[in-house]
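1. sequence and predicted structure are below.
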Amino acid sequence: MPWRIILSYAVLTSSILSVLVGCLLWRKKQPSAYVNRLLSLLLLMYGYIGFIGSLLVNGGILQVPHLFRTAAPLHYMTGPMIYLYVRASLRAESRFDRRFLWLFAPALFNAIELIPFYCQSTAYKIAHLKSLPLTSNSLARFTEGLLPPMVNTVGYTLSGIIYALLAGQLLLSYRRSQTFSRFSNPTYANWITTFVLIHVAANVVWLLIMLFVWQTPWANQAINMVFVVTQLSVCLYIIQRPTLLYGAYWFSPADRLSPVASQTAGQPVLPAPARPGAEPIRSVRPAESASRDDWEEDVQDKLRVLEQYMTTNKPYLQPRLSLTDVSVAVNLPPYLLSSMLNRVLDVEFRDYVNEYRVRYVCQLIQSNQFSHLTLEGISALAGFSSKTTFYRAFQKHMGLTPAQYSLRHVQPLQGGASAPVA
């Protein structure tokens, strides 16, 4: 039938999209890795549930009968994952709290009671699958486990609606406590709200299906369409807003970055070489109005943490230092770190890092400890991987060539020798 083919393709397409977005969220290097991996796991679960559903719709499950009902326990896991993701997002959690392991107990019990069916022969499962089309609500009516058929049906329904409503209640409580402020990242705030609304609506529709469509010939199709719409809504929303894939920072004045954990006490701060006519480096433009004082203070705090990390840990000594590496170290998403550098300091990330490298080169030249090296050799110690990049960056930030700077500031060695300049 045409509707069966269309539904099968719709379910499979939404499942593939969920898996792709889930893999991107899992693999992307970013500060909010734990939060995004919760969302990634949820999407991967949706993808697998949808994949098994597509096999049931197009009859492909007869070719792999042992996959039947393997996605069943995941129905008990999606609800807790929704709640844990919203909770972790709102509280900026960085690791899983073991106290919530009990939320997944129903999924474990469901898997255990299905073990006898999992162990059945291929012939038995094929015969069982061929009898399913006779039942209009075969997707949600579980006769394969040890429990009565309606137990898991009710359990799946209650699990989804309860956890979706708990996530909504948690979101409302945070809004009432003014955790969402005008300083919050609007993209992230809108996403959490949309995410909760999508799942509340999906689970309400699921509940209505169980109440009113349960005994009709369209029960299976309605259940599949709920998964299709839910997956497409979540995935397309994320794809249209790349900041969600790169991590979104909760822009609240009450949220302050903690000092970098790997700071080493006693390391000297690199002095800034004087530049004729140049403004002090990393000077922040003043606030345009009094209403932005809190925002400016928040940005200043983050810039101080960034500067402390750069001067103490000296990550710029790594030739392949990337924006993502620094963003993870200072607990800021790449897009926000780049925005602060561009809009507040009026500098690109590459120039920002190269300025530190130029300072370090100046310090090495003045120390006279590397007079046996050429200027290119000294630049390599500072993290420059290209001679051209080094010379351009040095002239841009110092206003003179490395050779000129060396001649002006090098300390003569015994016997009248000086540092090589070529």
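-> Sure thing, it's come through.
2. could you use CA atoms for every contact and neighbour count after this?
-> Fine.
3. the strands in the chain, which residues?
-> Counting by DSSP state E, no segments of the chain form strands.
4. max-length helix in it?
-> Counting by DSSP state H, the longest helix found in the chain is helix 149-176.
5. Asn101: neighbouring residues, count only.
-> Small correction: residue 101 is Leu, not Asn. Neighbour count for Leu101, taken as other C-alpha atoms under 10 Å: 10.
6. and if you look at Ser177?
-> The number of residues packed near Ser177 is 9, by other C-alpha under 10 Å.
7. roughly how far apart are Ala248 and Ser184?
-> 10 Å (C-alpha to C-alpha, to the nearest Å).
8. actually Arg175, not the one I wrote
-> Remark: distance between Arg175 and Ser184 (C-alpha to C-alpha) = 11 Å.
9. kindly report the same for Arg359.
-> Distance, Arg359 to Ser184, using C-alpha to C-alpha: 36 Å.
10. just Ser54 next, same as before
-> Here Ser54 is placed at a distance of 40 Å from Ser184 (C-alpha to C-alpha).
11. compare these two and say which is more crowded by neighbours.
-> Applying other C-alpha under 10 Å to Ser54 and Ser184 shows that Ser54 carries more neighbours, namely 24 against 16.
12. now that one, nearest residue through space, not along the chain?
-> Spatial nearest neighbour of Ser54, chain neighbours left out: Ser8 (5.0 Å); criterion: C-alpha to C-alpha, 6 or more residues apart in numbering.
13. okay, helices next: where are they in the stretch 51-200 of the chain?
-> Along the stretch 51-200 of the chain, counting by DSSP state H, counting those that start in this stretch, helices occupy 75-91, 105-113, 115-118, 122-131, 149-176, 186-208.
14. which positions in stretch 150-161 come out as buried?
-> 152-153, 156-161 (16 or more other C-alpha atoms under 10 Å).
15. would you list those in TSV and tack on distance to Thr324?
-> Shown next, in TSV, are these (distance: C-alpha to C-alpha, whole Å):
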residue	distance to Thr324
Asn152	44
Thr153	45
Tyr156	40
Thr157	41
Leu158	41
Ser159	38
Gly160	36
Ile161	38
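16. check those and tell me the two furthest apart.
-> Spatial extent of these (C-alpha to C-alpha) is set by the pair Asn152 and Ile161 at 14.1 Å.
17. what number of residues are in the vicinity of Val358?
-> Quick note: Val358 (other C-alpha under 10 Å) scores 26 neighbours.
18. and here is the other one:
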Amino acid sequence: MLTIVELLYDFVISTLVGLFGLHLITKKGPKASKFLGLYFLIFCARIILAYYATGGRLIQYPHLYLVGSPIHFLAPPVAFLFIYFMLYPQRKWRVWQALLFLPFVLHLGELLPFYFGPLEVKMSQIQLVLQYKSLVDYPGTVTFFSPKLLSLLKLIHTSVYAFISFLMVLLQIIKNRNKYNRFVLKWMVTFTSLSLLSVVFIGAYVLGIIGFNNLRFSYADLLMHLAAFVNLGFVLYRPSLLDGVSFQSLVLRLDKGHRSSEPGEDVEKLRKYEGYAKQLESYFANEKPFLDPELSLEKTAKMLQISTKDLSRTTAYIYELGYPDFVNSWRINYIVQQRNSDKHWQEYSQDMLAELSGFGSRQGLHNAVNRLHGTTPAMFFAQKKKES
């Protein structure tokens, strides 16, 4: 009989994570959200398939045997690409990124004859698993490599991606710490660090050091999914970070060490500006008021129910921008995001871009780009296109 923890883990959590993954994949958003959605779907599949491989159910559902094996070569590159596009949201999909999935394709290809083969072959392999009481250390004959060696290859594959991802985040912190929102960096550091820790528990599973390689559910199984659980927690806490426009504006936030306080601004007041900034970002990400050419400091302050003085000081302290420049930065980033995701936007004239993004006029767009980036709109958007 299933315990409450098993019931929640195998059915409730897996279902919610799977639905959330589908939502991220199907909704309009940046590439990072697509890979995170796929990551959650993989997480869901691993939980469900693990349920059918434990508790004596393996022999009842022989057709599901080894179905989850290729997933171990799929999850690491998906997690890596999620981190990659979170750190470099403007970059396009490249051919080399498709090669990351080659181990998954090769392993899936070698298993296809087994999947569509006779039931007797599946049962013979399952009998070996039950005889040796292990999903890792038994004399299987289905794959090119033995189950033990194949498990070690999966471990190495996962470890390499976890280490590279952690190193990539670390290098970005060292080189471009002020470019990214601190919350995003904390998310990436936590995720990659726990990915490395999860590798330790996966290694213990493969090597049989920790005694939960026994065809039964164990609470220690949850340790292998620490990174996935934390990822889910971060997204649920700040879902707006996966909105393309929101992320692009959030990267403009200043690091605390580079913010300039005014005389008389104590810690409580500065903390208050942090809260106002969160409200402001959420409002701009969800409602997109910057698309209104008539948007003013007074309108925004009234909507957020704060004073115009506090709102003006918030944008100056948190972003080192006056309110008009803060709004224009969202408008500019909106154009960049739309041009990257919609080819029609690349053909629009500057007059059309200005109208659709809230500038109202070509001159307004030109003045904003020149003030914030020191160049013309044509040169700025051409450079952004080259970077992507």
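-> It's in. Predicted model, so just to flag it, every value in this text is computed and none were measured.
19. next, the TM-score between them, please.
-> In this superposition the chains share a TM-score of 0.62, using TM-score structural alignment, normalised by the length of the second structure; 296 aligned residues with a C-alpha RMSD of 4.3 Å.
20. grab the nearest non-local neighbour of the most centrally placed residue in the first structure.
-> For the first structure, the residue nearest the mean C-alpha position is Asn36 (3.9 Å; C-alpha atoms, centre = their mean). Distances taken as C-alpha to C-alpha, 6+ apart put Leu25 closest to Asn36 of the first structure, at 5.8 Å, once the chain neighbours are dropped.
21. isn't the one you found up against Tyr34?
-> No: using C-alpha atoms under 8 Å, Leu25 of the first structure is not in contact with Tyr34, being 10.1 Å away.
22. could you check which of the two has the larger neighbour count?
-> Taking other C-alpha under 10 Å, Leu25 of the first structure and Tyr34 do not tie; Leu25 has more neighbours (24 against 19).
23. which residues does the residue nearest to Asn36 of the first structure contact?
-> 36-37, 39-40, 245 (C-alpha atoms under 8 Å, 6 or more residues apart in numbering).
24. give me that answer again for 7 Å
-> 36-37, 40, 245 (C-alpha atoms under 7 Å, 6 or more residues apart in numbering).
25. distance from stretch 65-82 of the second structure to the middle of the chain?
-> Centroid displacement of stretch 65-82 of the second structure relative to its chain, using C-alpha atoms, centre = their mean, to the nearest Å, is 15 Å.
26. in the first structure, what stretch matches it?
-> Counting by TM-score structural alignment, stretch 65-82 of the second structure lines up with residues 68-85 of the first structure.
27. please enumerate residues in contact with that stretch?
-> Contacts to stretch 68-85 of the first structure, defined as C-alpha under 7 Å, 6+ apart, come from residues 35, 38-39, 42, 45, 48-49, 61, 103-104, 106-107, 110-111, 156, 159-160, 163-164, 166-167.
28. over to stretch 217-235 of the second structure?
-> Stretch 217-235 of the second structure is touched from outside by 54-55, 187, 191, 194-195, 198, 201-202, 212, with contacts defined as C-alpha under 7 Å, 6+ apart.
29. and if you look at stretch 142-155 of the second structure?
-> Residues outside stretch 142-155 of the second structure that contact it (C-alpha under 7 Å, 6+ apart) are 72-73, 110, 136-140, 203, 206.
30. now do 6 Å
-> Stretch 142-155 of the second structure has contacts (C-alpha atoms under 6 Å, 6 or more residues apart in numbering) with 136-137.
31. distance of Val17 of the second structure relative to Ile83 of the second structure?
-> From Val17 of the second structure over to Ile83 of the second structure (counting by C-alpha to C-alpha), the distance is 19 Å.
32. what residue of the second structure matches up with Leu165 of the first structure?
-> Per TM-score structural alignment, Leu165 of the first structure is aligned with Phe163.
33. any idea how far the spatially closest residue to its match that is not a sequence neighbour is from Tyr317 of the second structure?
-> For Phe163 of the second structure, ignoring the flanking residues on the chain, the nearest one in space by C-alpha to C-alpha, 6+ apart is Leu196 at 6.7 Å. Leu196 of the second structure is 36 Å from Tyr317 of the second structure, where distance means C-alpha to C-alpha.
34. same deal with Gly37 of the second structure?
-> From Gly37 of the second structure to Tyr317 of the second structure the distance is 34 Å (C-alpha to C-alpha).
35. do the same with Lys278 of the second structure
-> 13 Å.
36. which of those two has more neighbours?
-> Legend: neighbour count by other C-alpha under 10 Å for Lys278 of the second structure and Tyr317, higher for Tyr317 (23 against 13).
37. so what does that one match up with in the first structure?
-> Match for Tyr317 of the second structure (TM-score structural alignment): Arg292.
38. cool, Leu100 of the second structure as well?
-> That one, Leu100 of the second structure, aligns with Leu103 by TM-score structural alignment.
39. count of neighbours near its match?
-> 16.
40. count of neighbours near the nearest residue to it once chain neighbours are set aside?
-> Spatial nearest neighbour of Leu103 of the first structure, chain neighbours left out: Pro80 (6.2 Å); criterion: C-alpha to C-alpha, 6+ apart. By other C-alpha under 10 Å, 23 other residues sit near Pro80 of the first structure.
41. likewise the one 5 residues further on?
-> Residues contacting Tyr85 of the first structure under the criterion other C-alpha under 10 Å number 24.
42. hmm, back to that, the longest helix of the first structure vs the second structure, average distance?
-> On superposition with the second structure, the average gap between helix 149-176 of the first structure and its aligned counterparts reaches 0.8 Å (mean C-alpha distance after the TM-score superposition for the first structure).
43. ok, back up a step: what lines up with the residue nearest to Phe163 of the second structure in the first structure?
-> Checking TM-score structural alignment: Leu196 of the second structure goes with Val200.
44. isn't that match right up against Tyr163?
-> No: contact criterion C-alpha atoms under 6 Å: Val200 of the first structure and Tyr163 do not qualify, at 8.8 Å.
45. the residue nearest to Ser54 of the first structure: what's it in contact with?
-> 54, 57-58.
46. if I look at the closest residue to Trp26 of the first structure other than its chain neighbours, how far off is Lys28 of the first structure?
-> Of all residues not flanking Trp26 of the first structure in the chain, Arg37 sits nearest, at 5.2 Å (C-alpha to C-alpha, 6+ apart). To Lys28 of the first structure, Arg37 of the first structure is 10 Å away according to C-alpha to C-alpha.
47. Ile49 of the first structure -> the second structure?
-> Matched by TM-score structural alignment, Ile49 of the first structure corresponds to Arg46 in the second structure.
48. and for Thr135 of the first structure?
-> Applying TM-score structural alignment, one finds that Thr135 of the first structure aligns to Tyr132 in the second structure.
49. what about the closest residue in space to that match that isn't next to it in sequence, how many residues nearby?
-> Nearest non-adjacent residue to Tyr132 of the second structure, counting by C-alpha to C-alpha, 6+ apart: Tyr138, 5.8 Å away. Neighbourhood size, Tyr138 of the second structure [other C-alpha under 10 Å]: 17.
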